[in-house]
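make a model of this:
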Amino acid sequence: MESIKLNTENLGRIADSVAIPLYDRSKIKAGIVHVGIGGFHRAHQALYTDQLLHKKGNENWGICGVALLDFDRKIYNTLKEQDGLYTLIVKELDGSLTTTVIGSIVDVLYAPEDPKAVIEKMASPETKIITLTITEGGYNYNEATKQFDFSNPLVQHDLKHPSEPKTIFGYLTQALKLRKERDQKGLALQSCDNVQGNGHILQSMLLSFVEKAEPGLVDWIKKEISFPNSMVDRITPATSSLDVTALKDTMGVDDEWPVVCEPFKQWVIEDDFITGRPAWEDVGAQFVNDVVPYEKMKLALLNAGHSVLGILGALKGYSTIDQAAGDINIARFLGLYMDNEVTPTLGDLEGVDLKKYKHSLIQRFGNIYIKDQIERICSESSAKLPIFLLPTITAQLKTRGNIDFAAFVIAAWAIYSLGLDENGNKIVIKDAISEVLQKRAIEAKENPKTFIEIEGVFGDLKNEALFVESYTTSYYNIKNKGLEACIVDLNSKILNKINE
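Okay, the predicted model is just below:
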C-alpha cells in the first residue's frame, strides 16, 4: 500500500483509513503549554484535549508542546514536520487496533534551540496552564534529605545563567518573573507525572529554586500560582519500528513517530486551577477534592507492579512485561504482594472496588499485544522505586506487617544491577546513577547490606532491622537457589499462612 505523509495538507487523503481531527485546527489557540511531549503525554492528556476540542466552545485549549532536553530533538523535528499531528494506536485486548490522528498539539518548540521563545510562550497571556511530564527524576528531589538537590550541575548552570536555562525550574522561574513584571495573571502548574502529591512536590521544588534564583518572586508565586495534584494512568510502551511500518502497510499513513497504548486510561485531577481550565470531565477525566487516595493506590499497585514484573522478569531473561505476567509463579508473587503488603497500607478508597482494580491490573500487564519492554520499565529504577515500592515497606514496618515480597524485589534489584540475567545474558541498565548501582551491586556480593546503603535511594531503611534481615535473607536465597525456586518458596509460605 502506498503511504501518505502525515501532515495538515494530507489529512483529507487519509480520512478513509483513520479517524482524523474534525475541528478547524487553524482556529485553536494554545492555552496550555506542555513540557515533555513523549509517548505518555500524547497517549493521555493530549488525547483527552483532542476529544474536548471536538466539542464547541473549547477553541482556547490547544496545546503548545515543548521539547525541553537536548535529546528531544528527534521528537521535536518529527512533530514540527507533521504540523503537531501524530497517530495514536490503541492495542485492544483482542488484538484489534483503534487508530486515530490526534490534533490537539497545535505548536511545538525546542527549548535548547530557542530558550527565549519557550519563556515567552510560558509568559504569554494566552497561556493559562503549564503541564508537565518530565519523569519522576525531573523534579530534582533528594529522597534522603527530602529537599531540592542544588548540587545538580544543571541547576547550578541555571542559577548562574538565568536567561539560558536547562531545567524546568529555570524556565518556569524566568516565565513567572515576566508575568509578574508585566502585571499579568498567574496560572496553574500541573504535574502529570507518577509522583505522589505531584502538585505539592512541584510547588515545593519550584519555591526552593526560586528562593535562591529570584527571592523577590516567592510571595507572588504563592499568591498567583496554583499547583493541582493529579493521578494519571495508561500503559504506553515505547514505539517500535514495527509499529511505524505496520501503520504504513495497513493504514497507508507515513507517521515517523506514532504512539501505541493500551485501551485503559484514567485521569483524576484536583480541581484547583486559578485562571480557568478545560472541561476535561466532559471527556472522561475525574475532578475531585483530594487526589491522594487514588494516587497512592495507583503508584503502589500499578507502578510498583510494573517494577516487580520488570525486575523479576529481567532476571528470568524475559524481554517484555506480558512475558513476565504470563509466568504463573511471578504472576502469583505479584498478586500476593498486592494483597498482603500493599492493600493494608491503602486505607479507605471511596468508590473504588479494590479487588476488581487489582484483577484488571493483572489483565492489563498480560496484554500480549502491548509488548511493553522490560528495559523501559526498569530504566531509572533508582528514581522509581523510592516512589512506587519503598513507601509500602515503610508503612508496613510501622505496623509490623509483612514486607517479605517487597524486600525480595529489592534483593532481586541488587542482583539485577550486576548487569546479567540468570542465563548469563547482559542486562542493559539505564539509570542516572548506574555506575553507583553497579559498584554497590558488586560490593553486595560480599556484603549484601552495601546495596541498601545508597542513601539517596533508600534513605534510612538500612537502619530498619526487620527490612535488613528480610532483604539479606532474600539476597542469599536468590544467589544460592535461583530466582524461580525462591519465588515458589515465598508464594507457598504466604499461602500456607493465609490458609492456617
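
when you work out contacts or count neighbours from here on, use the C-alpha atoms and nothing else.
OK.

sticking with residue 98, tell me its helix or strand.
Following DSSP states H and E, the helix or strand that holds residue 98 is strand 97-102.

please pull up the helix or strand immediately following that strand.
Using DSSP H and E, the next helix or strand after strand 97-102 towards the C-terminus is strand 105-110.

what does the helix or strand that comes right after that following strand contact?
Stepping forward along the backbone from strand 105-110, the first helix or strand reached (DSSP H and E) is helix 115-123. For helix 115-123, contacts defined as C-alpha atoms under 8 Å, 6 or more residues apart in numbering pick out 33, 66, 109-111, 127, 130, 163-165, 171-172, 174-176, 178-179.

ok, of the residues you listed, which come out buried?
Applying 16 or more other C-alpha atoms under 10 Å to these, the neighbour count classes 33, 66, 109-111, 127, 130, 164-165, 171-172, 174-176, 178-179 as buried.

and which of the residues you listed is nearest residue 345?
Taking C-alpha to C-alpha as the measure, residue 130 is the one of the buried ones among the contacts of helix 115-123 closest to residue 345, at 32.5 Å.

just the ones of the buried ones among the contacts of helix 115-123 in helices?
Within the buried ones among the contacts of helix 115-123, membership in helices is found for 171-172, 174-176, 178-179, as judged by DSSP state H.

now the spatially closest residue to residue 279 that is not a sequence neighbour: which helix or strand?
Using C-alpha to C-alpha, 6 or more residues apart in numbering and skipping the chain neighbours, the partner closest in space to residue 279 is residue 52 (7.5 Å). When secondary structure is defined by DSSP H and E, residue 52 falls within helix 45-53.

one more, for comparison:
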Amino acid sequence: MTCKLSLATLSDAAKTATIPAYDRASLKPGIVHFGVGNFHRAHQAIYLDDLFNEGQNHDWAIIGAGVLPSDAAMREKLAAQDFLTTVVEQDNNKTAARVTGPMVGILPVGDSGAIIAKLSDPAIRIVSLTITEGGYFIDAAGKFNPAHPAIAADGQNPSEPKTVFGLIVAGLKAREEKGIVPFTVMSCDNIPHNGAVTRNAVLGTAELSDPAFAVWIKANVAFPNAMVDRITPATGQREIDLLKDTFGIEDNWPVYCEEFKQWVLEDKFTAGRPALEKVGVTFVPDVTPYEHMKIRILNGGHAAIAYPAALMDIHFVHDAMEEPLIRAFLATLENDEIIPIVPPVPNTSLKDYFALIERRLLNPKIADTIPRLAQDGSNRQPKFILPSTLDNLRQGKDVVGLSLVSALWCRYFAGTTDSGKKIAFNDASADRLHAAALKAKDDPMAFLAFEDIFGEVSQSEVFRKRFAHALKTLWEKGTRATLQLYLDGKLAV
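Got it, this is the predicted structure:
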C-alpha cells in the first residue's frame, strides 16, 4: 500500500518516514529562494526544517522562485504535493526517509511582476540562491560579465528583468523606493567567495541601468560568503521507484543524499536571520579557509576522478573509488599537490578532512554518478582545479598530477572512452571543447587556447609541457597505463 505525498496524507507517510513536527499553517515566508533543485532541498531546506521542528522561527519559511524552464517543471511537480519533499538520507549503516515542509510555495516562473512584488514584501528578509556555478555570468577568474546578452537585456529593460540578478535589483529598487530595509542576498552555490561573486553580479547588473542605485546597494545590502556541502545526486525514475518500493511514498521528485552535511556562513545580514546556529550551522567572521578546503579538496577531488572514471567506463562514484588506480591517483594528487597549498582551517586537520571525503565517496548507497561529476566542466574546472594548479605554479612547485587532470578532461572531450563508447556531454561549452579536444590530439595547445577557462595557467611553460605529455600518453597508452605511470613517478618528462 502506497500513499501519494500531500498534506492530507502525512499521517500515512508517517508510517515509514519522519514528518514535520510543526503545523505547516503556522509558517510564514521570510526567504525567497532562486533555484529549487535537489541540493537546496537536501541542504538549506533541511536546516530550516530542523529549526521549525524545534518550534523556532516559523516566520522564516521559503518561497521558491526561478527563471528557467526546469524551474517551471519543478514548480508543477512540487505544487501537486503541497510543496512537500521526501529526503532520503543514506549512510553505509542506515537509510532513513523524512518528509520536509519548510517551502510553502513557488512563485510563477517567468512572471517578473509577481516575483518583484514578493521581493518587495517587508516579510522577505533573505533572498538565497542555488543557481549552479554556470548561473553567475562569470569568467575563469570569477569576474562578472555585464556584456552577456541576458544581462545586457535586463540593463536595457530593468522593469521587466528575466535573469535572477535583474530580478534581485528590481526587488531591491522597489524596497528602496518604499523605505523598506533591503534583504540579504545569500548564495549557497559552490563558488569561491560566492557572496562576493553574487555582490559583483548584482552591482554589475544595477550599474547598467542605474549607477547611482548600484552605489546604494553597495552601501546597504549584505552578501555573506558561505561554504555548503552535501553530496546530492540527481533524481531519476530509479529514485522515484525506490522511494515508492522502500517507503511506500509516491513523491514526484524525491531527493536522495548522504547523511553528512555542512554549512559555514558569515554572520552578515541586513534584516535579521533565522537562528540556524541552533541546528548545526557554523557562523564565522570569515568563511574563506573553510571554502578553500571544501572547494579544493572535495570538489577538486570530484573533478579529478570524474574523467579517468568516465574514460574507463565506470558509471558510479563508489565504483570509481573501488578501482585501485583511481583511488590511489586521487590520494596522491590530494596529498602532493592540493592539500599542501590549502591554507590552514581553524580547528581542522586537512588530512582528516580528506579521509572523511574518501569515506563519503565510497558510500554505495548514494549512487552518485560519474556523469554528474563530469558535467559542466567549463565552469567547474576554473573553480575547482585550476586555482590549485595556479597556486602551485606561483610557488614554483610542479603540477604533474594537476596537469594530468586537465589532460584527462581534454581526452574526455574527444568524445569516446578508451573502449570506444560514445560520451554524452553535458556542458554549455561542449561544442567548442569537443572541437578543440579533437585538434589537441595533434596540437595540445589547441585545448589550452580558451583564455576564459585556463587564464594565467595556460601561459606557464611548465603546465604546457606537463599537459602536452600527459595528453600524448593518454592517447598512446590509455587511461589505466597513464595513471600507473603517474603513480610510479614516471609520467613527468
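
and the contacts of the helix holding residue 52 of structure 1?
Contacts of helix 45-53 of structure 1 from elsewhere in the structure, counted by C-alpha under 8 Å, 6+ apart, are 21, 23, 58-59, 61-63, 102-105, 279-280, 282-285.

measure how buried the aligned partner of residue 151 of structure 2 in structure 1 is and give me the count.
Taking TM-score structural alignment for the superposition, residue 151 of structure 2 sits opposite residue 155 in structure 1. Neighbouring residues of residue 155 of structure 1 were enumerated by other C-alpha atoms under 10 Å; the total is 22.

ok, residue 155 of structure 1 - contacts?
Contacts of residue 155 of structure 1 were listed using C-alpha under 8 Å, 6+ apart, and they are 166-167, 170.

which of those residues show up in structure 2 as well?
Counting by both residues aligned by TM-score structural alignment, their matches' C-alpha atoms under 8 Å, structure 2 reproduces these contacts from the contacts of residue 155 of structure 1: 167, 170.

who wins on neighbours among the contacts of residue 155 of structure 1?
residue 170 (24 neighbours).

what's the closest non-adjacent residue to the alignment partner in structure 2 of that residue?
The equivalent of residue 170 of structure 1 in structure 2 is residue 166 (alignment by TM-score structural alignment). Closest residue to residue 166 of structure 2 in three dimensions, ignoring its sequence neighbours and counting by C-alpha to C-alpha, 6+ apart: residue 154, at 5.8 Å.

isn't the one you found up against residue 163?
Yes - using C-alpha atoms under 8 Å as the test, residue 154 of structure 2 is close enough to residue 163 to be in contact (7.2 Å).

can you count the residues close to residue 420 of structure 2?
Residue neighbour count, defined by other C-alpha under 10 Å, stands at 10 for residue 420 of structure 2.

what lines up with it in structure 1?
Alignment of residue 420 of structure 2 against structure 1 is given by TM-score structural alignment, with residue 424 as its counterpart.

show the contacting residues for the residue nearest to residue 166 of structure 2.
Counting by C-alpha under 8 Å, 6+ apart, residue 154 of structure 2 makes contact with 160-163, 166, 205.

correct me, but residue 290 of structure 1 touches residue 270?
Yes - using C-alpha under 8 Å, residue 290 of structure 1 and residue 270 qualify as a contacting pair, with a distance of 6.1 Å.

pick out whichever of these two has more residues nearby.
With neighbours defined as other C-alpha under 10 Å, residue 290 of structure 1 and residue 270 compare such that residue 270 has more, 19 against 16.

and the more buried one, what's its match in structure 2?
Taking TM-score structural alignment, residue 270 of structure 1 has residue 266 as its aligned residue in structure 2.
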